[in-house]
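Trainee: based on what follows, work out the 3D shape:
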Amino acid sequence: MGIFRKKMGKPLSEEGRIKRAAIRLRRIYRLYGNPEAEVEALTTRLLEADNLLEVRRIYEIICTQTHTRDNRELKNVTIQAFGKWGGVEEARQVFDAIRHPRNEAYRAIFEAYVNNGHLEDARRVFSSLPRAKSSWWIQMMAAYARYGKVAEASEIYNWMPHKKALGWSLLLIAYARNGLVDEASEMLQSVPASDSIAANAVLAAFARAGNVAAAKELFDYMPARTSGSWNSLAQAYAQAGHLAECVKAANLMPETTRGTWVAMIRAYGDHGMVAEARTAFDNLPRVTVDACNTLIVAYARNGHLVEAKELFDAMLVRSTVTWASIMEGCTMNNLAGQALEIFHWENCSGQLMPDQVVLSAVLSAHSWLGCLDDAAGIIRDMASDYGIRPRVEHYCAILAMLTSRSELGDAEDLAASMPFVAPASAWKLLLDVCKIRRDSARARRVAEEIVRLDPSGCAEPFMVVAGLYFREGRPQEAVDLMLEKGLAGQDVDLLTRG
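Mentor: Alright, predicted model coming up:
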């Protein structure tokens, strides 16, 4: 019997009709709850969701009820949540289901695309808006800059109707990070000399790119040097392994930051100077988790696994990077089985919520042990078990395992079919094994793919293929290939070397 069924009989009094209405309202409330409160609760749950699986579950609840399924605000937040946790296709489906989407929906799907590296989709959304706000321009620029697409970032900057200081700062940093020293320096000339923020941003970018000469030249040019300027210079020296200059800069700077000490610990570790790394660690004004992580890696890379484990055990607060560091340390020291034991024990005890970094360390351990099936199982179940979508580096770990086993057919299939564009480095790894196994037919296909991804380096891949042709007794095909690819001027002697 429906709750709205009309009863026949004696007409009700006014008081009776009011009572019946109250009963109906109570029944409606019990059946459907308070719609506004439910929308608010679901919005909060979406914003607080900490993995993709949880977002999916919440969205299933939303879709079961009309008053939540058709709520625009809830759809916008759903798009944001899917985008935050890598569910780009699901975010797109929610957006496509909105009739006449408004600015908030466009903003949500735009950010989902940008944050997950779907730049062409983001550009399409961006271009469809008649009047994009300044923040959209900046975000589009930042996305291109983040992925090394400097020409596209510069194009967006040139089209920007109202250029902001943040815009040219982003472009300056993009130039610097990608080694375009002349472009960055030229652009910096147009910035007021008193603008130390822009100069420090470029200096820091030069430091992260390891371009010590450009960092020092810019540092000497700066009329006003801040603590940040000195720290960036010191970090540039540390990253490049110029330890004496790094220590000198650290001693001269007015205030040494945590970042400088951590950079020094990392640099000492990279050069096998474990005692000096420990001294830099002990000089920290305050011990932090990232400093501990850096020292653990320094110990592990230099065979001091006991000291790494002692520091790990002494840490009261650990991040996922900490767990990944000690696991990678075990793998580096031929203890990959122990790395997996740490992962399984901590995962079962609830102390560890695996993330991308930890799972990469797990795959490295499986790779070292040659456990291909277990590694593939991790990737297959990553989304269902941990709410994490596999990334390109996870697939590349499997590809590396396949190439190490000379399973070239499966490796090529994986590189061509993974749900990402396989990087040129993955194809180059495959080409190296093709060269060892003398598989010229596959090497030719792989070389074509490498050049498609990185046209600037076309000589080396095709020279490898030509060399295989020569060793197979097919010199005419080698010559034809070199002429076809414009490599006639290359050293022919290289072709006949192993």
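Trainee: hey, let's count contacts and neighbours off CA atoms from now on
Mentor: Fine.
Trainee: which other residues reach stretch 347-357?
Mentor: Thr320, Val321, Ala324, Glu346, Tyr386, Ile388, Pro390 (CA atoms under 8 Å, 6 or more residues apart in numbering).
Trainee: same check on stretch 433-450?
Mentor: The contact list for stretch 433-450 (CA under 8 Å, 6+ apart) reads 403, 406, 408, 424, 427-428, 430-431, 458, 461-462, 464-465, 468-469.
Trainee: switch the cut-off to 6 Å
Mentor: Around stretch 433-450, the neighbours that count as contacts under CA atoms under 6 Å, 6 or more residues apart in numbering are Ala424, Leu431, Pro461, Val465, Leu468.
Trainee: of these, which belong to helices?
Mentor: With helices defined by DSSP state H, the entries of the contacts of stretch 433-450 inside them are Ala424, Leu431, Pro461, Val465, Leu468.
Trainee: quick check: the spatially closest residue to the second one that is not a sequence neighbour vs Trp427, distance?
Mentor: In this case it means Leu431. If the residues on either side of it in the chain are set aside, Leu431 comes closest to Ala443, at 5.6 Å by CA to CA, 6 or more residues apart in numbering. With distances defined as CA to CA, to the nearest Å, the gap from Ala443 to Trp427 amounts to 10 Å.
Trainee: please apply the same query to Thr257.
Mentor: For Thr257, the distance to Trp427 (CA to CA) stands at 40 Å.
Trainee: and if you look at Ala308?
Mentor: For Ala308, the distance to Trp427 equals 35 Å [CA to CA].
Trainee: follow-up on the earlier one: which of Thr257 and Trp427 has more neighbours?
Mentor: Summary of the neighbour comparison: Thr257 and Trp427, criterion other CA atoms under 10 Å, with Trp427 having more neighbours (26 against 17).
Trainee: check which helix or strand that one maps to.
Mentor: Assignment of secondary structure by DSSP states H and E places Trp427 within helix 424-437.
Trainee: buried set for the strand or helix carrying Ala267?
Mentor: Element membership for Ala267 (DSSP H and E) is helix 258-270. When neighbours are counted by 16 or more other CA atoms under 10 Å, the buried residues of helix 258-270 are found to be Arg258, Thr260, Trp261, Val262, Ala263, Met264, Ile265, Arg266, Ala267, Tyr268, Gly269, Asp270.
Trainee: and of those residues, the nearest to Tyr144?
Mentor: When the buried residues of helix 258-270 are ranked by distance to Tyr144 (CA to CA), Ala263 comes first, at 27.1 Å.
Trainee: and that closest one, what does it touch?
Mentor: By CA under 6 Å, 6+ apart, the residues touching Ala263 are Gln235.
Trainee: against Met253, how distant is it?
Mentor: Distance of Ala263 to Met253, given as CA to CA: 15 Å.
Trainee: one more to line up against the first:
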Amino acid sequence: MRHLSFEPKRSPATYKPWSSRDHRSIILLLLQRCSSRQQLAQIHARMVRNRLVQDTFAVSRIIALLTSPSALFSMVYARRVFDQIPHPNLFMWNSMIRGYTHQRAPRDALSTFKLLLACGGSSPDTYTYAATARACAQLKGLPTGSAVHGLVMKCGFDSDMFVTSGIINFYNSCGKVDVARQMFDEMPHKDVVSWTSIISGYLQLDQLDEGFRLFDEMRKVGVVPNKVTVVSLLSACGQSQALERGRRLHSRILEHGWESDLAVSNSVVSMYAKCGETTDAMDAFEKMPARNAATWNALIGGFVQSGHCREALSMLQEMGCSHTRPDEITIATALSACAQLGDLQQGKRLHAFIEDNMITCDVFLGNALINMYAKCGDLAEAEAIFRNMPVRDVFSWTALISGYVQGNCYKKALSHFEEMRLSQVKANEVTLVSLLSACSQLGALDWGRRIHAYVEENEVRKDRCLQNALVDMYAKCGCIDIALQIFHQVRCKDAHTWNAMIGGLAANGHGREAIGLFHQMHQIGDVRPDSVTLMAVIGACGHSGLVKEGVAYFDSMSRLYGIVPGVEHYGCLVDLLGRAGLVDEAMDLIDKMPMTPNDLIWGSLLAACRIHGKMGLAERAAQNLIKLAPNDEGAHVLVSNLYAQAGRWDDVGHVRSLMGCKRIAKSPGCSTIEVNGVVHEFVAGDR
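Mentor: From the prediction side, this is the model:
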């Protein structure tokens, strides 16, 4: 380690002891030139030896160096220095609070602010309240932030643009954009930071119309947008895939010459890529005079988000050829592409790249690996990585639990949630949506209720996805009344909300109520029915014997809703006709299908033929079913049962012999039952 020289060499004849003033001057000069934490430690040690640790200015400089984002940043070291000062000045307090917000440690920032108030030696100023408001925004703590807002007003800082912008940003982070807007409108003077804060609030709530309207108004009153404003708008366009808005914004960027800023150019590339405009994204990328790892990440990440995962992996290879080293974000994004594609081999190659290049596998990268292996079906490897991680956050648990749900290992997912809860890691909306899906598949009502209670007790944000999952779980577990209650509580219903409730009513024998709800959806008109909606409605008609209505809904799909019927819709109509005994009409429909019937359609027809004694059509259905599903156990058993019912035992023997040749064994019937919150599986013959 290189040591610092604190004193110039002097001959014995000219030697005079250094005064404290001389030492202080040298210390301040060295602090000004300090570039590493090792050097700073030496300077600090020298200050201790020369009793300069009480020098307010010098110690303030040390804390400032340690709390500003740089190579010297260390809040642990800063706190150690700070705690040794008997009477810190306001600059030191502000540095500590600001440093904790840089570290994204809002609780530490707020506890430091409370300590400042308790000590009473210094009164908070503009910088104190602005940094504290930022901590409240990071924490999304509405009660705490509201209390800080009250202090701001009491102390007369509510007229300060800097502080007010911070409070506006806090309310935006809590989703209280109406409160933020009221504060903004009451501000006598507004700078670019204030405008950007309120615009960002609307963008965070996907209210692009109001965000862009404010952007236009901002420019009209003569406030010039900064790169934060422009990047926020571009990011919102990419997230919402608002391509035309993004194009218009890009034109303004070119008019004002903002594209020379690397962050803005990266955001343009990302916006086009997220909107799926690969040509425009590549064009903007190629025109950039300078590129860094963030540029490549913007392009690759945008392609992944828009579903162009193959293109994303191709760009990763080009990045390697350009001699730009992939960082943790690049690798994590590429792993996400592999997860979406189910490309386990490419995912393993990326895992090997991490190990070969000794890239630190922190919790962020570890989570990406867990997600990739889980989504690609290698749950053993996902579990192994999870167990070997020294630190696991909510995303680690969510990736593993979601993988087990996707792999139909529902009981395993629920047991991991129990372990997660005991580990004191709080589940988020994504975790709980996956778990509710597991409950829906198992019919585990007690578990579903327990998870619902967890949502309420832990004040988990009930976004639309979580509410939809609750509706679906209760409906599939037969609790229609509770499902309807939650359904009516959803303020902004989307197609998934309506589909879950319509499908739930239909599956529980409330076909007419399901159709009534569909009519209500149609009358309100906020949400357009999709292919899943029509499938649920036709299915509801099938369960209620409403043949004419079901055929009418099928015929109206293209004409009224612009939905081309798929094979699944034909399957629902075949099932409807078969249930009503209209087997010949069902066969006629199959013959006229614009696509090849699948095994489910032939199976549905075969079941109808068996019930209504149509042996001629049944044989044709059986032949097609065996042809399409040569190794499907259920198909062979269905055909065998048909022949047995008709007393054609030679044909039964032939089917059984065929199953033996193909080594297809009839699995015993399996059911699940939930007793005292524990899901038990049992098969035929169990006790």
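Trainee: now check the residue nearest to Leu431 of structure 1 against structure 2: what is it aligned to?
Mentor: Here Ala443 of structure 1 is matched to Phe518 in structure 2, going by TM-score structural alignment.
Trainee: for the contacts of stretch 433-450 of structure 1, work out which two are farthest apart.
Mentor: Ala424 and Leu468 (20.3 Å).
Trainee: how about the strands in the stretch 551-687 of structure 2?
Mentor: For the stretch 551-687 of structure 2, the strands defined by DSSP state E, counting those that start in this stretch cover 670-675, 678-683.
Trainee: now the angle between strand 670-675 and the last one, please.
Mentor: Using axes from the mean of the first three to the mean of the last three CA atoms, to 10 degrees, one finds that strand 678-683 of structure 2 and strand 670-675 are set 150 degrees apart in direction.
Trainee: what's the matching range in structure 1 for strand 678-683 of structure 2?
Mentor: Mapped onto structure 1 using TM-score structural alignment, strand 678-683 of structure 2 spans no residues at all.
Trainee: and stretch 403-417 of structure 2, by the same measure?
Mentor: Alignment note (TM-score structural alignment): stretch 403-417 of structure 2 is matched to residues 329-343 of structure 1.
Trainee: and that stretch, what's buried?
Mentor: Within stretch 329-343 of structure 1, the residues scored as buried using 16+ other CA under 10 Å are Gly329, Cys330, Thr331, Met332, Leu335, Ala336, Gly337, Ala339, Leu340, Ile342, Phe343.
Trainee: in the stretch 151-300 of structure 1, which spans are helices?
Mentor: 165-177, 181-189, 196-208, 212-221, 227-240, 243-252, 258-270, 274-282, 289-301 (DSSP state H, counting those that start in this stretch).
Trainee: now the fourth one against helix 227-240, angle please.
Mentor: Taking the same axes, to 10 degrees, helix 212-221 of structure 1 and helix 227-240 form an angle of 160 degrees between their directions.
Trainee: do the same with the first one
Mentor: Comparing the axes of helix 165-177 of structure 1 and helix 227-240 via the same axes, to 10 degrees yields an angle of 20 degrees.
Trainee: go ahead and measure how far helix 165-177 of structure 1 is from the middle of the chain.
Mentor: Shown here is helix 165-177 of structure 1, whose average C-alpha point lies 20 Å from the average C-alpha point of the whole chain (CA atoms, centre = their mean, to the nearest Å).
Trainee: repeat that for the longest one.
Mentor: In this view, helix 227-240 of structure 1 has its centroid 24 Å away from the chain centroid, taken as CA atoms, centre = their mean.
Trainee: relative to helix 196-208, how tilted is that helix?
Mentor: Our comparison of helix 227-240 of structure 1 with helix 196-208, counting by the same axes, to 10 degrees, yields an angle of 10 degrees.
Trainee: in helix 227-240 of structure 1, what counts as buried?
Mentor: Residues 228-240 are the ones in helix 227-240 of structure 1 that count as buried (16+ other CA under 10 Å).
Trainee: with distance to Ala213 of structure 1 added, can I get those residues in TSV?
Mentor: As requested, those are arranged in TSV below (distance: CA to CA, whole Å):
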residue	distance to Ala213 of structure 1
Gly228	18
Ser229	15
Trp230	15
Asn231	16
Ser232	13
Leu233	10
Ala234	12
Gln235	13
Ala236	9
Tyr237	10
Ala238	13
Gln239	13
Ala240	10
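Trainee: pick out the most distant pair among these.
Mentor: Pairwise distances among those were taken by CA to CA; the largest, 18.3 Å, belongs to Gly228 and Ala240.
Trainee: tell me the counterpart of Ala201 of structure 1 in structure 2.
Mentor: The alignment partner of Ala201 of structure 1 in structure 2, by TM-score structural alignment, is Ser267.
Trainee: find the nearest non-adjacent residue to Asn283 of structure 1, please.
Mentor: Nearest one to Asn283 of structure 1, counting by CA to CA, 6+ apart, is Trp261 at 7.9 Å.
Trainee: oh, that last question was meant for Leu305 of structure 1, not what I typed.
Mentor: Leu305 of structure 1 sits nearest to Tyr299 (CA to CA, 6+ apart), 6.2 Å away.
Trainee: how much space between that neighbour and Arg438 of structure 1?
Mentor: Per CA to CA, Tyr299 of structure 1 is found 40 Å from Arg438 of structure 1.
Trainee: those two - which one has more neighbours?
Mentor: Here Tyr299 of structure 1 and Arg438 are set side by side on neighbour count (other CA under 10 Å), and the busier one is Tyr299, at 27 against 18.
Trainee: give me the distance between the match of Ala201 of structure 1 and Val455 of structure 2.
Mentor: Distance check for Ser267 of structure 2 against Val455 of structure 2: by CA to CA, it reads 36 Å.
Trainee: compare neighbour counts for the two and give me the winner.
Mentor: Of the pair Ser267 of structure 2 and Val455, Ser267 is the one with more neighbours under other CA under 10 Å, namely 25 against 18.
Trainee: how far away is the more buried one from Met288 of structure 2?
Mentor: The gap separating Ser267 of structure 2 from Met288 of structure 2 is 12 Å, by CA to CA.
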